[in-house]
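> Here's my sequence, what's the structure:
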Amino acid sequence: MQGSSPVVATADPIDGLRAASAIPEARAEALAAEHYGLSVAVRRLDSERDQNFRLRAADGRDYVLKIANPTEDRAVTNLQTEALRHIAARDPTLPIPRMVPARNGAVELEITFDDGSTRIVRLLSFLKGTPMHQAPQSAALRRDVGRCAAGLALALRDFHHPGANHKLLWDIQHAAELRPLIGTVPSGQRDTVERFLDGFATHAVPVLAQLSIQPLHNDLNPHNIVVDPAEQAHVAGIIDFGDLTATARINDLAIAAAYQVTDSDDPLAPACELIAAYHAVAPLEVRERGILFDLIATRMVMTIVISNIRAARYPDNSTYILRNNKQASVRLARIAALTREQAARQIERACLGE
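Below you'll find the model as predicted:
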């Protein structure tokens, strides 16, 4: 896939999905028994769009029951399902959830709930470990994240699906659409946000238009990465493929790298460890490396703008929505002290092993 592709617009640029009524844990327990033959203990998991439950079976195995938002396009739900199946077939070593078929062999079930909605229900394996944001941080762990990110991109490069071109504002390629919304950003940050959106438009957009696109995870933040508690430099799982969409692979890498920027005198150094490990597995083009800093900063801007708006709209879920906002603000201020040239040189040296 080359350059921009057709997208399906949503009615609301921030929320493509309407809120749905909650599914009781008792219903999740009943679904597991009826459709999967499992006797389970159930615990609700935090989620922004779907309703997810952790299931502990009588034999000690753990699963995640995912109940899709009823307003989500069925093609988008199926995109996530088929992507997981494709990755597992292409590279079985990648630590991703595995789809668990129901008694009838289906990996997606259409279930009608008490509110009259029909929702897609799926069961996945649960990947045990420590969420990366709670695990000890190290260069070795960051390098493993980079290798896993590159492996995912390689596994998905020949994956095709009709739902892959759906429009998602969290995709960096659409960041320019945030400009009318920056009035929600605190006044002290607004100049920095505008500066980086200007840089995105000037430097990144022309290059992105020339790059091939493919389906990618698109949300490799530390809440979606599970670390092996015994080998804390090892990624035990990459979860939550809910933001998967077709985009340039450099956007996917920029997301992963943005969360490794630190509040320090050398804020890009940890991100560069991840970037170098990615480049060693899936080499980056010179033009991709040249806009990576712009894209990293843009992801931080997106986190700040979108989460502020969504938290105001959904105060009951604000803690979950704002989980990355504070760090993004602090780290954006740190990298704002760098020039594009300084950042580009640092990224280039990392990729060249200098």
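> going forward, measure contacts between C-alpha atoms and count neighbours the same way
Noted.
> neighbours of the closest residue to T81 other than its chain neighbours, just the number please.
Spatial nearest neighbour of T81, excluding adjacent residues (Cα to Cα, 6 or more residues apart in numbering): M99 at 7.4 Å. When neighbours are counted by other Cα atoms under 10 Å, M99 registers 20.
> Wait, M99 touches F126, no?
No. In this structure M99 lies outside contact range of F126 using Cα atoms under 8 Å: 10.1 Å.
> sorry, back to before: who's in contact with the residue nearest to T81?
The contact partners of M99, taken as Cα atoms under 8 Å, 6 or more residues apart in numbering, are 81, 84-85, 107, 122-125.
> State the distance from it to T247.
Distance of M99 to T247, given as Cα to Cα, to the nearest Å: 24 Å.
> same thing with T262?
Here the criterion is Cα to Cα. By it, T262 lies 26 Å from T247.
> what about these two, which has more around it?
In this view T262 and T247 are compared by other Cα under 10 Å, and T247 has more residues nearby, 27 against 20.
> Surely that one is in a strand?
Yes. Under DSSP: H, G, I helix; E, B strand; the rest coil, T247 falls within a strand.
> for it, what are its contacts?
Per Cα under 8 Å, 6+ apart, neighbours of T247: 171, 173, 212-216.
> from the residues you listed, which is closest to E29?
L216 (31.9 Å; Cα to Cα).
> related to what we said a few turns ago, can you pick the most crowded of the contacts of M99?
Most neighbours among the contacts of M99, by other Cα under 10 Å: L123, with 26 neighbours.
> Need the three-state assignment for the closest residue to that residue other than its chain neighbours.
Nearest non-adjacent residue to L123, counting by Cα to Cα, 6+ apart: L65, 4.7 Å away. State at L65, reduced to three classes by three-state DSSP: strand.
> Next, the structure of the following sequence, for comparison with the previous one:
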Amino acid sequence: MMSIDGTLLEIAEKYGNFSQPFVHMPAGEALALASQHYGISGQMDRLATEKDDTFLIRCGAGRAFILKVEHPRESTGDVIFQTALLDYLRDTRPDLHVPRVIRGNDGAAIMHCTDRAGQVRQVRLLSYLEGLPLEYPAPTPHIRRQIGEQLARLRHALADFAHPGEGRVLIWDVRRLPDLLPVLPLIDDPSHRACAGTAMARFMSLLPAIRGLRTQVLHNDFTCSNLLAVSRQDETITGIIDFGDALRTAVAIDLSTAMAGQLPLEGPADETAFLSASRDVLHGYLKHADLLPEEVTMLGPLMMARVLLRALISTWREMVFPEDCPQMRYYDRITWEQLAWFVERDPDTVSRLFTRDVPFHGS
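I've put the predicted structure just below:
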């Protein structure tokens, strides 16, 4: 069996921007960058993010911006791809409430600098969308159906978008689950380890079929934290943010990720209750976009795969970033309960829960 150090090094090398520590940029330094390169100043607040330095700058008179300072190991190609995607939506679907990329004083969309710690960073300024992330899970059937509707609209908006960077390597791509196989032996709890092993085996058996599903460039993280409303309990989605996980992926993967984001937080429930919120997302989606029968059949296994991905990434990160363990462990408990629910049921049984009474639009 590979050593823990060897396992972590192998994964970290492939997904370096996700796992490598770096020196965070102080707010004062970020504000100086904003002033020098974008001609703005104001109140600067750091926002919690997974792998970069992100700041909210309120300039007064209702003006506000997001300054993103990328991880030193962030791929230049990935940042160019994300920027091109947002520019494409700006030009083709100005009605969609997504961030806009603000050009610097020199007209560039991406600014490169060496920070005071000697790290080379990529910097972008984005428009700020007012609102709060949706409550998780979304509290009403109406708002959950809206999640599906908005995801379907975004799928259509991106249907013709293509870019050389769309095939990026991303750890949050469910199709990358096999890369996390070495993490399985590192799971301490024997029941969790067995559960993850069963889920991984099921996923691996379906991987050829998953690779044959329809693909296009998609958001890939359409969850409550990336959807805005006037308040957390509001019934209307007012914005879509964080395209940092966007890539070319399967239509069914994009939808299953949104559906997995609505699984209940507490305990195993009966089959209908456990998946009812996810089905609301599905029904909203089908109002505006089609799914092929084989895609609906895959939704259950792909939701399970997304939950497994969360569990394995969390296990890995607890070893890389042990200081984050207390916060992680609360969500770990939920994740393992959700994964056990899927593993304890036959995949065909779960699939039938989605295909039952689902109105297909056809291809």
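> Give me the TM-score for these two chains.
TM-score for the superposed pair, counting by TM-score structural alignment, normalised by the length of the first structure: 0.89. Supporting figures: 344 aligned residues with a Cα RMSD of 2.3 Å.
> still on that earlier bit, among the contacts of T247 of the first structure, which ones are in strands?
Those of these mapping onto strands are 213-216, per DSSP state E.
> In PyMOL, how would I select the buried members of those?
Here is the PyMOL command that selects the buried residues among these (16 or more other Cα atoms under 10 Å):
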select buried, resi 213+214+215+216
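> Let me have the ones in strands among the contacts of T247 of the first structure in a markdown table, extended by distance to G242 of the first structure.
A markdown table is the format used below for those (distance: Cα to Cα, whole Å):
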| residue | distance to G242 of the first structure |
| --- | --- |
| I213 | 18 |
| Q214 | 16 |
| P215 | 12 |
| L216 | 11 |
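> nearest to R143 of the first structure, of the ones in strands among the contacts of T247 of the first structure?
L216 (19.0 Å).
> Now check the second structure for the residue matching that closest one.
Taking TM-score structural alignment for the superposition, L216 of the first structure sits opposite L218 in the second structure.
> Now do the same contact list for its match.
For L218 of the second structure, counting by Cα under 8 Å, 6+ apart, the contacting residues are 154-155, 158, 246-249, 251, 254.
> repeat that with 6 Å
Remark: with contacts taken as Cα atoms under 6 Å, 6 or more residues apart in numbering, L218 of the second structure is in contact with 246-247.
> What of the one 5 residues further on?
Remark: with contacts taken as Cα under 6 Å, 6+ apart, T223 of the second structure is in contact with 258, 261.
> one more time with 10 Å
T223 of the second structure sits next to 133-134, 136-138, 147, 240-241, 257-262 when contact means Cα atoms under 10 Å, 6 or more residues apart in numbering.
> got CSV for those residues, with secondary structure too?
Below are the contacts of T223 of the second structure laid out as CSV (three-state DSSP):
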residue, secondary structure
P133, strand
L134, coil
Y136, coil
P137, coil
A138, coil
I147, helix
I240, strand
I241, coil
T257, helix
A258, helix
M259, helix
A260, helix
G261, coil
Q262, coil
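> Show the buried residues in these.
133-134, 136-138, 147, 240-241, 257-262.
> out of the residues you listed, who's nearest G77 of the second structure?
Set against G77 of the second structure, the nearest of these by Cα to Cα is I241 (19.9 Å).
> T303 of the first structure: which of the contacts of T247 of the first structure is nearest?
Proximity of these to T303 of the first structure (Cα to Cα) peaks at D171, which lies at 11.2 Å.
> how close does that closest one get to A75 of the first structure?
Distance check for D171 of the first structure against A75 of the first structure: by Cα to Cα, it reads 18 Å.
> Tell me which of those two has more neighbours.
The residue with more neighbours, out of D171 of the first structure and A75, is D171; 21 against 14, by other Cα under 10 Å.
> Provide a list of residues in contact with that one.
Per Cα under 10 Å, 6+ apart, neighbours of D171 of the first structure: 218-219, 243-248, 251-252, 255, 299, 302.
> any chance of those residues in TSV, with distance to A336 of the first structure too?
What follows is the contacts of D171 of the first structure, written out as TSV (distance: Cα to Cα, whole Å):
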residue	distance to A336 of the first structure
N218	24
D219	23
D243	27
L244	29
T245	29
A246	29
T247	26
A248	24
N251	19
D252	21
I255	17
R299	13
M302	15
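> For those, work out which two are farthest apart.
Greatest spatial distance among the contacts of D171 of the first structure (Cα to Cα): A246 and M302, at 17.9 Å.
> Among the contacts of M99 of the first structure, name the ones in helices.
Secondary structure from DSSP state H places 81, 84-85 of those in helices.
> for the residues you listed, which one is nearest N224 of the first structure?
L84 (14.7 Å).
> give the contact list for the counterpart of P229 of the first structure in the second structure.
When the second structure is aligned by TM-score structural alignment, P229 of the first structure is paired with S231. Residues in contact with S231 of the second structure (Cα under 10 Å, 6+ apart) are 131-135, 237-238.
> try 7 Å
By Cα atoms under 7 Å, 6 or more residues apart in numbering, the contact set of S231 of the second structure is 131-132.
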